[in-house]
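Q: Sequence and predicted model, in that order:
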Amino acid sequence: MSANNVTQSEPAAAKWYQQFWPWFLIVLPGIVVIASIVTVVIALTHSDNLVRDDYYKEGLAINRYLAQDEAALAMKLVAEGQLSKQGFIQISLRGNSIPLHQHLLLNWQHPTDENLDFQTVLLRDGSHHYSAQVKHDIDSRWYLALSPYDDGEQHQWRLKVEFDAKNSANFIMHSQSSNRETQ
């Protein structure tokens, strides 16, 4: 046979779905879509509780907080607290013309998880000495706010401090100027 008569068969072109590049170009946007859906699901199921929902109520309470801070500053209040390993807390108040209260309220605010926030009511066991048993795990950092807790009476003053129970069992709360910033 002659070489001219032999037809060279060309390889048949593979179908598009058998090629690598079309699938590569389809998979990349597909991964982005799936990752976006997962991100939306995570965002909707795990809401960020660091942001307060009740801005209006917080706005109304700012003046009350400022008045409490100024009242504590006028009385030159200082609270010294000590926490035992068994969870027993003792607080002593010092200052000018401190009214005697039967109870004090200590608010424990966790810096990242509001579900861990709680309150402790301290009972007076001396002239200006108060104590209570804390029934929560407090082995972390907290924002503490101390104020009077008497039935039917507005909180007249407030002391605040940041307390890290891992580093120290003692804390001191000084009366401070509010500087128009509150918690």
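A: Perfect, thanks for sending it.
Q: make it CA atoms for all contacts and neighbour counts henceforth
A: Will do.
Q: max-length helix in this protein?
A: With secondary structure taken from DSSP state H, the chain has its longest helix at helix 20-45.
Q: Am I right that Val113 is in contact with Arg52?
A: Actually, residue 113 is Asp. It isn't Val. No - counting by CA atoms under 8 Å, Arg52 is not a contact partner of Asp113; they are 11.5 Å apart.
Q: Burial check on Leu146, number of neighbours?
A: Neighbour count of Leu146, defined by other CA atoms under 10 Å: 23.
Q: wouldn't it be in contact with Glu162 here?
A: No - in this structure Leu146 lies outside contact range of Glu162 using CA under 8 Å: 11.6 Å.
Q: all strands for this structure, in order.
A: Counting by DSSP state E, one finds strands in the chain at the ranges 78-83, 88-94, 103-109, 118-124, 129-133, 141-148, 159-164, 170-174.
Q: now the ones you listed in TSV, with distance to Ala71?
A: Converted to TSV, these look like this (distance: least, CA to CA, whole Å):
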stretch	distance to Ala71
strand 78-83	12
strand 88-94	14
strand 103-109	16
strand 118-124	20
strand 129-133	20
strand 141-148	11
strand 159-164	10
strand 170-174	12
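Q: right, and those strands - which one's nearest Ile37?
A: Closest to Ile37 of the strands of the chain, according to CA to CA: strand 103-109, at 33.7 Å.
Q: hold the first one in mind and look at this next one:
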Amino acid sequence: MKPATPPITPWYRQFWPWLLICLPGVVVIASIATWIIASRTADDEVDKDYYKVGLTINRDKGKEDQARQLGVQANLMLGEQGLIRVYLRSKNALTAEPLELFLQHPSRQAYDQRVQLKPIGPGLYEGQAQPLRAGRWYVDLSSKQWQVRGEAHYPQQGPLDLAAP
């Protein structure tokens, strides 16, 4: 009597071929997902004119020194709907000129904003920005002669104090 041969099962009902097919398939799907993520969230480009940017940084250092000499301090309130109020103090009298506020997002250049602040009273300035995204922001407040800096976490409780470093 011949020994009984086990029934032959077709390849698609066995485990090993499917394992060998799925591993490369998962890699292909992960590669496509990575490509989609990379194409939708492109990195910001490095400034092509980096030399001029460097010169601007040196000029800004002079403005910070001037703010330190004048004793400029500012309290900044970032409102819910983008309303910005600044109360400005100084050892010396400052002229009531418009100020520029630069709100810089740490990682997304598209969210950066420049806001012109107009004087509405003695040492009080106001302006309107686009609503900010929650998170960390770098803040530069400047006039033609001086500049003060700080860092804000939006939304925040209370005013942000800005002063020359």
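A: The structure has been received and is ready for your questions. Values in this document were obtained by computation on a predicted structure and should not be read as measured data.
Q: ok, for the most centrally placed residue in the second structure, nearest residue in space, not its chain neighbours?
A: Nearest to the mean C-alpha position of the second structure, by CA atoms, centre = their mean, lies His105 at 1.9 Å. Nearest non-adjacent residue to His105 of the second structure, counting by CA to CA, 6 or more residues apart in numbering: Trp137, 5.0 Å away.
Q: Next: Gln90 of the first structure.
A: Nearest to Gln90 of the first structure is Ser131, by CA to CA, 6+ apart, at 4.3 Å.
Q: Count the residues that sit near the one you found.
A: Using other CA under 10 Å, Ser131 of the first structure has 22 neighbouring residues.
Q: Just give me the match in the second structure for it.
A: Residue correspondence to the second structure (TM-score structural alignment): Ser131 of the first structure is matched to Glu126.
Q: check contacts around that match.
A: Neighbour list for Glu126 of the second structure: 83-86, 117-120 [criterion: CA atoms under 8 Å, 6 or more residues apart in numbering].
Q: could you give me the residues in the second structure that the longest helix of the first structure aligns onto?
A: Under TM-score structural alignment, the counterpart of helix 20-45 of the first structure in the second structure spans residues 15-40.
Q: Have a look at how far, on average, that stretch is from the first structure.
A: By mean CA distance after the TM-score superposition for the first structure, the fitted stretch 15-40 of the second structure averages 1.7 Å away from its aligned residues in the first structure.
Q: Pro6 of the second structure matches what in the first structure?
A: Under the alignment by TM-score structural alignment, Pro6 of the second structure pairs with Pro11 in the first structure.
Q: how close does its match sit to Glu162 of the first structure?
A: Going from Pro11 of the first structure to Glu162 of the first structure by CA to CA, to the nearest Å gives 77 Å.
Q: Compare the two (neighbour count), which wins?
A: Legend: neighbour count by other CA under 10 Å for Pro11 of the first structure and Glu162, higher for Glu162 (17 against 6).
Q: I figured the more buried one hits Ser168, correct?
A: No - contact status for Glu162 of the first structure versus Ser168: not in contact, 11.5 Å apart, counting by CA under 8 Å.
Q: which of the residues in stretch 137-150 of the second structure are buried?
A: Within stretch 137-150 of the second structure, the residues that count as buried by 16 or more other CA atoms under 10 Å are 137, 139-143, 146-150.
Q: could I get those residues as TSV with distance to Ala74 of the second structure?
A: Converted to TSV, those look like this (distance: CA to CA, whole Å):
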residue	distance to Ala74 of the second structure
Trp137	16
Val139	11
Asp140	11
Leu141	9
Ser142	11
Ser143	12
Trp146	12
Gln147	10
Val148	8
Arg149	9
Gly150	10
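Q: closest to Leu70 of the second structure among those?
A: Distance ranking of those against Leu70 of the second structure, using CA to CA, places Trp146 first at 8.5 Å.
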